[in-house]
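>>> Sequence first, predicted coordinates after that:
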Amino acid sequence: MDIVLGLQWGDEGKGKFIDLISENYDITARFNGGANAGHSIERNGKRITLKMIPSGIFMKEVQNVIGTGTVLDPVSFKKEILNLQLFDHTIQPEKNIIISKKAHLVMPTHKLLDIFMEENPEYTTIGTTKNGIAQAYSNKILRQNLRVGDIWSPDFQSRAQHILYRDYKMLEDGGMIVLPALEEISKEFFDAVDFLKKFTCTETEIYLNNALSKGKRILAEGSQATMLDIDHGTYPYVTSSSTTAAGACSGLGISPKKMGEIYGIAKAYCTRVGNGAFPTELLDEFGDDLRMKGNEFGSNTGRPRRIGWLDLPALKYAVMINGVTQLVLTKADVLNGVKSVAVCTHYELEDGSLETVSGTLSENIRPVLKWMNGWSADFVNMKSGSELPEELKEFLSFLEAALEIPVTYLSTGPGREQILKMK
């Protein structure tokens, strides 16, 4: 099993890379997160954002697994499937998507609870997508939730209705004016559950391990990114699941002994959405220009992303804990034409000491920047890494030496084919 992971704060371009290489695999498997993810893929000049559906869906011979470590919102899933079929009517998702019976359900009231907590001054506001993901995971841990496999139980409707009523009453008691009405969200939810029953739901751990024993190739797909990991990210401004290589194993039920290549995706600069420490953040006109040039707006929410220089201490940390074997670098083309580019090589702490590897960021650290010559090139017609300008080659060599892993792919534009295989 090979794994594709984001190494920063998300939005690194995982969907494009998975779409590109998934033809080399028999199965793509999503191991974490829910509809809070957004993997953008371009096809025939059109762009679509996948949320729950694995990015291998456009390969007709590839099976796509939504694994046990995910949380599935039936309402969002139904909308995503219908949107996908409008985008490409040749896709037959009911034949190419397999869902874990053990994946937990996102209830409609989970979204309302998410909104309530984000807007209530009694709680820490972290800037979530308000998709109810944390509430689903927290109820999973509290053992108060329902799973996909429960939808076939004869008492499912009464159990689900009890949860919806309980949550709705809690929100009303908390002073929230709850819209839409309970009856309306209940009907939409149960209609979506009926739609969900059209899909194959099984014990995906057994399915995936049987596939591996038969020599099938699996590509594990992570959502969000390492610095948003619930344990290893910039807590509390993180997601609610494990986004690391270890999370792929637990989320899919596959032994770490069966891991192969671990592809880490990173931008040539940094972005993040929502609150939290961001040592290299650019709060000037250049940052604004880079946001527009790179189209740095959330694929799921449309929110403007915060922009910063490449952060090596955080990137080294992500490479270390994931055991990354190959680096895929994106957005170098966005820096095209910039006279000088910077990379944060160290953090200077309050006591004057320096950190070169770090996963614990605070507002009180100063980034130490290394400035390098910028590059200018015609990326549109570029076919080989040998055609890259010397300044960009030096930038890539610097990263390889610092991270001790090879840059094997370089994205040169937003298009599906705009990526160079370097090695």
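Everything's here; your move.
>>> drop to CA atoms for contacts and neighbour counts, all remaining ones
Fine.
>>> hang on, T128 in a helix?
No: going by DSSP: H, G, I helix; E, B strand; the rest coil, the assignment for T128 is coil, not a helix.
>>> ok, so what distance separates it from Q8?
For T128, the distance to Q8 equals 17 Å [C-alpha to C-alpha, to the nearest Å].
>>> Put this next to the previous one:
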Amino acid sequence: MGNLVIIGAQWGDEGKGKIVDILARDTDIVVRYQGGSNAGHTVINERDTYIFHLIPSGILYRGTTCIIGNGVVVDPSALIEEMDQLQTKGIKIGKNFAVSQRAHLILPYHKAIDRAAEQSKGSRKIGTTGRGIGPSYADKMARIGIRMGDLLNPPLFRKKLEENLVEMNWFLERLYKVETFQVDKVFDQYMGYAERLKSHIIDTTTLLNRALAKDKTVLFEGAQGTHLDVDFGTYPFVTSSSSSAGGACTGTGVGPTMIDAVMGIAKAYTTRVGSGPFPTELTDEVGQGLQARGREFGSTTGRARRCGWYDAVIVRHAVQVNGLSSLAVTKLDVLDGCKELKLCIGYKHKGVLYKEMPADLEALTDCQPVYQRMKGWSASTTGATKYAQLPVEAKRYLDRIEELSACRIDMISTGSKRHETIIVRNPLKCSRRRPRS
């Protein structure tokens, strides 16, 4: 078995949680490498429905270690709440779960600044969830962030908190005209979190590299999707971290030579949450139908997702910037009953035809999608577990997705449950690295 990165190939919400859940059964470690509690992965198995925000869904398997890497920003309150909810459902969280000492904290002032800054933007809103993700990453890059390991050193934590609140309270009071924070109150609150989490806060980089040296199999789990990546997404309508495959290395401390393959997850159509360009968006009854059948509402925020036809341009871009070795196509069953399907194969803007994704935000926002029409299918694909069970039109649709993306399809999801999946090839059975001499 090889070491595999799982990454969203669209704008997030592609169904990564289910794919990670299936593959985690055969892995030793699952590590989340970026994002925060704004992410939501839903897993449905024979026991229950589970919604994950920070903890990798591999926690459902005994013998699988789950790690929150240094590239994640952690809201300890949200983490503890998630731990409690999982334990209430009988999921053990002990030595099988660890958080990097180097992961940055989300503090109350981050959430306040996030909400106030978004509100002040008016029509220029990014669509942030207000959970403090962006401001925490901003502090990290400004070198004033406070890390999980600082919770284990109360005097140091208090000193950093006092220094930061001088500036943060000024912004909150003078610029945004909202309530400020008291050092003592925040300190006491976070020391309570520290008491609960201290046994899980360790040097996860060393743990991971030692495991790899013993030939353990590691699954790297990304949040959001490629086109929310701060560098390669539809900037500025993006998240604040490296949600592309490169973030797996910087977000865990594992070198790129230790990763064997990268799998991109893409819906059989396209969705997006929040603001930003969406060339294939459908605002008519077709889009409403996709939204209803696909139950396109965020597991974290409950926000309705915008829906549109499959965009081969953005997936091809994801293949390029992530070096994807394969794809998993999810929610194929949502297209059941569509008489005609459309695949976006390019964009037209001001007389120019774009076959590759433009960096120009205006071109993305104002372009007209160029579609290829394909015949749909009336037979149900829900619950199919073998490729041979699919209607011929569905096979042609998938073949065209492979051709347009120049990337093979290894997995196809045909429903929300774990077993409603077609595994064409096991993506973990990728070529292993050469043994060290």
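Perfect, thanks for sending it. What you see is a predicted model; the values in this text were computed from it and never measured.
>>> TM-score for the pair, please.
TM-score of the superposed chains, computed with TM-score structural alignment, normalised by the length of the first structure, equals 0.95; 419 aligned residues with a C-alpha RMSD of 1.9 Å.
>>> and T128 and Q8 of the first structure? which has more neighbours close in?
Between T128 of the first structure and Q8, Q8 has the larger neighbour count (other C-alpha atoms under 10 Å), namely 27 against 21.
>>> secondary structure class for the aligned partner of the more buried one in the second structure?
Using TM-score structural alignment, the equivalent of Q8 of the first structure in the second structure is Q10. Secondary structure for Q10 of the second structure, judged by three-state DSSP, is coil.
>>> show me the contacts for Q10 of the second structure.
Shown in contact with Q10 of the second structure (C-alpha atoms under 8 Å, 6 or more residues apart in numbering): G225, T226, H227, I265, A266, T270, T271, I314, V315, A318.
>>> Out of these, flag the one nearest to K18 of the second structure.
Nearest to K18 of the second structure, judged by C-alpha to C-alpha, of the contacts of Q10 of the second structure is I265 at 10.3 Å.
>>> Check the spacing between that closest one and R408 of the second structure real quick.
Distance of I265 of the second structure to R408 of the second structure, computed by C-alpha to C-alpha: 12 Å.
>>> how about the alignment partner in the first structure of G36 of the second structure, what does it touch?
Using TM-score structural alignment, the partner of G36 of the second structure in the first structure is G34. G34 of the first structure is in contact with K51, M52, T70, V71, L72, D73, I133, counting by C-alpha under 8 Å, 6+ apart.
>>> redo that, cut-off 6 Å
M52, T70, V71, L72 (C-alpha atoms under 6 Å, 6 or more residues apart in numbering).
>>> The second one matches what in the second structure?
If I follow you right, that is T70 of the first structure. T70 of the first structure maps onto V72 in the second structure, with residues paired by TM-score structural alignment.
>>> nearest residue to its match other than its sequence neighbours?
Spatial nearest neighbour of V72 of the second structure, excluding adjacent residues (C-alpha to C-alpha, 6 or more residues apart in numbering): Q34 at 4.2 Å.
>>> ok, which stretches of the stretch 201-350 of the first structure are strands?
Assigned by DSSP state E, counting those that start in this stretch, the stretch 201-350 of the first structure shows strands spanning 218-221, 262-267, 270-272, 306-308, 310-311, 326-330, 340-348.
>>> Turn these into JSON lines, columns for distance to I206 of the first structure.
What follows is these, written out as JSON lines (distance: least, C-alpha to C-alpha, whole Å):
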{"stretch": "strand 218-221", "distance to I206 of the first structure": "13"}
{"stretch": "strand 262-267", "distance to I206 of the first structure": "22"}
{"stretch": "strand 270-272", "distance to I206 of the first structure": "36"}
{"stretch": "strand 306-308", "distance to I206 of the first structure": "41"}
{"stretch": "strand 310-311", "distance to I206 of the first structure": "39"}
{"stretch": "strand 326-330", "distance to I206 of the first structure": "28"}
{"stretch": "strand 340-348", "distance to I206 of the first structure": "44"}
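>>> what would these look like in CSV with distance to G298 of the first structure and mean neighbour count?
Shown next, in CSV, are the strands of the stretch 201-350 of the first structure (distance: least, C-alpha to C-alpha, whole Å; neighbours: other C-alpha atoms under 10 Å):
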stretch, distance to G298 of the first structure, mean neighbour count
strand 218-221, 19, 26
strand 262-267, 15, 25
strand 270-272, 9, 24
strand 306-308, 10, 23
strand 310-311, 19, 26
strand 326-330, 16, 23
strand 340-348, 23, 20
